[in-house]
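[1] quick one: sequence and predicted model below, then my questions.
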Amino acid sequence: MNDNRPASAQTLMIQGTTSDAGKTTLVAGLCRLFAGKHLNVAPFKPQNMALNSAVTPCGGEIGRAQALQAKAANVPLDVDFNPILLKPNSDTGAQVIIHGKAIATHKGQMEAAQYQDYKKVAMAAVLESHQRLSKQFQLIVVEGAGSPAEINLREGDVANMGFAEAVDCPVIIIADIDKGGVFAQLVGTLMLLSQSEQDRVIGFVINRFRGDITLLESGLRWLEKRTKKPVLGVLPYLHGLDISSEDALITQQQTCAHHEQPSQVNIVVLVYPHMSNHTDFDALRHHKQINCQFLFAKNPEVVVSIPACDLVILPGSKNVIADLKFLKNQNWHHGIAKHCRYGGKVMGICGGYQMLGKLIADPMQVESDNGECTGLGYLPMTTQLQATKTLVNVEGQLNLNQKTVAVRGYEIHSGISQLLPDTSTSTQALLCIDGKSQGLITADEQIAGCYLHGIFDTPQALTLIMAWSGSEITENVSIDQLEDIAINRISDACYKYLDIDKLDKLLSDWYKP
């Protein structure tokens, strides 16, 4: 073992046989479980690729999955929990964020081939963060990325076994039985690892099992005999579990299917290729009186019309000019105009807010080489993209329907929007943040937009926005409470179905002096 390993903290890594195997939820469950045992626990993900991010108290940016896991561990957000965040803004490139801040690159992105050469720098940043956390916490629970058995990504690996080898930590591999082929997944993944990597795998967890566990037991015995690795537990399929997604947009309206009465409000969220922070809409999807639909255009050549609804939302974007062009190619700008003629409301969040203006300029090629793009023209403002991001958690007031309610959230954006001269009478501020006006709403109160992510998460703000949309809702949804309930469900399942005593012993044996 590595004699340079910090003596102050134990590190346990969760890797998966595939993406969406359950790594994020298992890490969250273990963080809550061990925090409940009065251990000082930190979540950690060396490298994350996601368009959903959260803002730390120091003004840094990390993946939302690590924000959820920090909540599970009852610790404040820290950029060290996710030292490398990759935010894709094209098919072949991504913005690279190190210790919470984007590094300067051409067009705001680094090509995948370039990043291969950059991995040494990335690994140094990862180990620096891990070293700092090792001095502050007793246990670090690490989430891998994708699968450790991706042969083409093994060289210079930062996210999985490369990190585990560097810090000399034990690994648990989790697999999703609901997808089928779970034994092939586990055996195949293990066999594709080097001998030293196989040796650090201390056990398996099977996730999302439904049915009679006795029918699985012969397979578990075979797996343990075949691999000489223990199965540490079989987690059940937790129906209705819906927590912040790391990146994949939830396309099935699971939370809308349980409506016992017709929805009071129909909302359509436009989905463009580089849509970001779709967790903004979790409060809408969870609400029993709201029917929130995501409108996809799976084939760019096939136009998908905007259905009749009360409110159309333009979400955030990682490449706002490219996504605005996509929106126009889909003729959604005509659909928005028709929606407005029939009295419907429109709201833009962050990049969607920028699209509602007259012009978006990118003279420094922050996101692309397009230079500038004409906006939808509903709000009398222009936006210029800048290399420096705004990253801040904020609190303020929402002013709507001649009412004011408290609101909180966060801002993540590269643009600065300015009101055009002599247009102040045609709009008013939607928000007041730290005594300053932010966001706009038209004089006819039909079009609104702002930079505030999480605006729907405050129940009073959600109620006011829905009233503006034309419908009264009578129930409140607290995303914080729903997330906490979900975390506790995962933690309870870990406590009940995992052999925690065996896990404790395996960890203790690994870290014996």
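    The structure has been received and is ready for your questions.
[2] from now on I want contacts and neighbour counts done on CA atoms only, so please keep to that.
    Will do.
[3] quick check: A149 touching L186?
    No. Distance between A149 and L186: 10.4 Å, which falls outside the contact criterion (CA atoms under 8 Å).
[4] what sits against M191?
    M191 makes contacts with Q198, as judged by CA atoms under 8 Å, 6 or more residues apart in numbering.
[5] that should have said N319, apologies.
    Applying CA under 8 Å, 6+ apart to N319 gives the contacts 89, 274, 367-368.
[6] could you rerun that using 6 Å?
    Under the criterion of CA atoms under 6 Å, 6 or more residues apart in numbering, the neighbours of N319 are 89, 274, 367.
[7] and the last one, how close does it get to I360?
    Between E367 and I360 the distance is 11 Å, computed by CA to CA, to the nearest Å.
[8] what does the first one give?
    Separation of N89 from I360 (CA to CA): 17 Å.
[9] ok, V158 - how many residues close by?
    V158 is flanked by 26 other residues according to other CA atoms under 10 Å.
[10] okay, one more to line up with it:
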Amino acid sequence: MARGLLVAGTTSDAGKSLVTAGLCRWLARRGVRVAPFKAQNMSNNSMVCADGAEIGRAQWVQAVAARAVPEAAMNPVLLKPGSDRRSHVVLMGRPFGELQAGEWATGRKVLAQKAFEAFEDLASRYDVVVAEGAGSPAEINLREGDYVNMGLARAVDLPVVVVGDIDRGGVFAAMYGTLALLDEADQAHVRGWVVNKFRGDLGLLQPGLRMLEDRTGRPVLGVLPFLHDVWLDSEDALAIAGWSGGGGGAGDAGRAAGATLSVAVVRFPRVSNATDVDALAAEPGVDVRVTADPDVVAGADLVVLPGTRATLSDLAWLRERGLADAVLARAAAGRPVLGICGGYQMLAEVIEDCAAVESASTTTVPGLGLLPTRVTFAPEKLLGTPRGEWRGQEVTAYEIHHGSATLRPEAAGVSPFLDGWSRGAVHGTTWHGAFESDGFRRAFLTEVAQRAGVAWVPQTAAPGFAARREAMLDRLADAVEEHLDTAALGALMGLDG
């Protein structure tokens, strides 16, 4: 048996990513060399490692929690949905082709083999590997081709703990039903339960926990409380619990200092790397709202067009919903607009996909015309971790894109903005993650506030974004130590003492 653990869940968003991150930080604080792992991640939120490999954003953060260097083996298969029936495949950090819906059960044997090899590689270099499952292990219609849940557990002989979200209700039925739907060989790997997001009197829950243990023959390894103000870079676009819905980062300190700065983030159907705006939302006095409402876009102090996995179709959607008109009106009035990656590409005069990278056939369409650029899509994906500066502030970032923007030669009234351009109050860049650079974020928002006539000022004494992430990871580890049976978990992972 490999020294490790598989953290499965009764549903998507049950808390697998958070529990995995908490376990990684708890083990790292004990001096254990631990690596996170997810055999297959389906997400448009990704990150570029130092060696240029692309992995899921959640696994990158889990590596930070583990105090390990993020690498492709931690997320060997990344599926990036391009439509409801097609996903782009990233294998060991590099583009590998596409997977159609009809190939879901049969077309993944090579992916499974690479995933198992990646796990074994990590297991040979780390003391423990904490693997995160995907969705539910009881997706019985997909079991034959599964290599991320019980298929992984069987292949590398991992014990499994199942996390259930009690805040949604029905957690006991979900746990019991998960076990009941598995065959006997899969059931043998399920070793315990973790209840997540509990609020209230634990005494009232105890009878149910005892009945669950009696009926399943597996122990409840702990009950984690609902942790407020804890977020984790999400696999699901714009579903970050710490701030989605607006105002997650404003706090009393920001309101005491002056007016709140409002930011509207357009919710594209195929939004990607939406974690770019986490740092904006974490800034005191900044209220971030995710929206598809033209009136909200029109009224905000800053509107953000985030990244997207389908620039052309999401641009068409922007026009159909009346959002494009709201963005154009803002720009005409000199009110701030920011485009990031796909959102930046939409600001161009022309978008050309002659290689049919995003489209079913070659096509050229007009952009919003707010920046004098021409975007061209190429088959080769550009990946990197660039560094730069703006207004004297250092910026670190990462880039993941097929489209490149070229400035029209005779263009006037433009100035550099990171790797992109600004004209008036319109800014565009392909760089993701730039707003995690505290000085740059605060300088940019100060300029936005001045243009918007809002009396917002940055709270320079407030913790920076990286410090907030570290504090969050330590809070998760504290919760693991306080509320879970760490002795039992350590024994499951093959650790002594």
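    Done, it's in. For clarity, every value in this text was computed on a predicted model and none was experimentally measured.
[11] fetch the TM-score of the aligned pair.
    After superposition, the two chains reach a TM-score of 0.93 (TM-score structural alignment, normalised by the length of the second structure), with 481 aligned residues with a CA RMSD of 1.7 Å.
[12] so which residues of the stretch 351-497 of the second structure form strands?
    If DSSP state E, counting those that start in this stretch is used as the criterion, the strands of the stretch 351-497 of the second structure fall at 363-366, 373-384, 387-390, 393-396, 399-407, 415-417, 420-423, 426-429.
[13] go through those and pick out the most buried.
    Using mean count of other CA atoms under 10 Å, the stretch among the strands of the stretch 351-497 of the second structure with the largest mean neighbour count is strand 426-429, at a mean of 25.
[14] which one of the contacts of N319 of the first structure sits closest to M381 of the first structure?
    Compare each of those with M381 of the first structure using CA to CA and the shortest gap goes to E367, at 19.7 Å.
[15] what's the counterpart of the closest one in the second structure?
    If you follow E367 of the first structure across to the second structure using TM-score structural alignment, you land on E358.
[16] for its match, which non-adjacent residue is spatially closest?
    Closest residue to E358 of the second structure apart from its sequence neighbours, by CA to CA, 6 or more residues apart in numbering: A310 at 6.3 Å.
[17] quick check: the alignment partner in the first structure of that neighbour vs V205 of the first structure, distance?
    The pairwise alignment with the first structure assigns A310 of the second structure to N319, based on TM-score structural alignment. Distance of N319 of the first structure to V205 of the first structure, given as CA to CA: 38 Å.
[18] the longest helix seen in the first structure vs the second structure, mean deviation?
    Under DSSP state H, the helix in the first structure containing the largest number of residues is helix 112-134. Comparing helix 112-134 of the first structure with its match in the second structure after superposition yields a mean distance of 1.3 Å (mean CA distance after the TM-score superposition for the first structure).
[19] for that helix, buried residues please.
    Of the residues in helix 112-134 of the first structure, 115, 122-123, 125-127, 129-131, 133-134 count as buried by neighbour count, 16 or more other CA atoms under 10 Å.
[20] and the contacts of whichever helix or strand comes after that helix?
    Elements were assigned by DSSP states H and E; along the chain past helix 112-134 of the first structure, the next helix or strand is strand 139-143. The list of residues contacting strand 139-143 of the first structure from outside it, by CA under 6 Å, 6+ apart, reads 9-14, 41-45.
[21] strand 139-143 of the first structure to helix 112-134, inter-axis angle?
    Here the directions of strand 139-143 of the first structure and helix 112-134 differ by 160 degrees (axes from the mean of the first three to the mean of the last three CA atoms, to 10 degrees).
[22] hang on, the earlier thing: looking at the contacts of strand 139-143 of the first structure, which are in strands?
    In strands, defined here by DSSP state E, the members of those are 10-14, 41-44.
[23] among these, which two are most distant?
    Farthest-apart pair in these is I14 and V41; separation 14.6 Å (CA to CA).
[24] more neighbours: the two, which one.
    When I14 of the first structure and V41 are compared on other CA under 10 Å, the one with more neighbours turns out to be V41, at 30 against 25.
[25] quick check: closest non-adjacent residue to that one.
    Excluding its sequence neighbours, the residue lying closest to V41 of the first structure (CA to CA, 6+ apart) is L139, at 4.9 Å.
[26] distance of the one you found from I250 of the first structure?
    In this structure, L139 of the first structure lies at 31 Å from I250 of the first structure, with CA to CA as the measure.
[27] settle it for me: which of these two has more neighbours?
    L139 (21 against 15).
[28] so what corresponds to the more buried one in the second structure?
    Under the alignment (TM-score structural alignment), L139 of the first structure pairs with V128 of the second structure.
[29] that match and L122 of the second structure, how far apart?
    Taking CA to CA, one finds V128 of the second structure at 9 Å from L122 of the second structure.
[30] before we move on, what SS does V288 of the second structure have?
    Assigned with DSSP: H, G, I helix; E, B strand; the rest coil, V288 of the second structure falls in the strand class.
[31] mind listing the helices for the stretch 351-500 of the first structure?
    Secondary structure of the stretch 351-500 of the first structure (DSSP state H, counting those that start in this stretch): helices located at 351-355, 459-469, 479-497, 500-510.
[32] for K23 of the first structure, which of the ones you listed is the nearest?
    It is, among these and with distance given as CA to CA, helix 479-497, at 11.8 Å.
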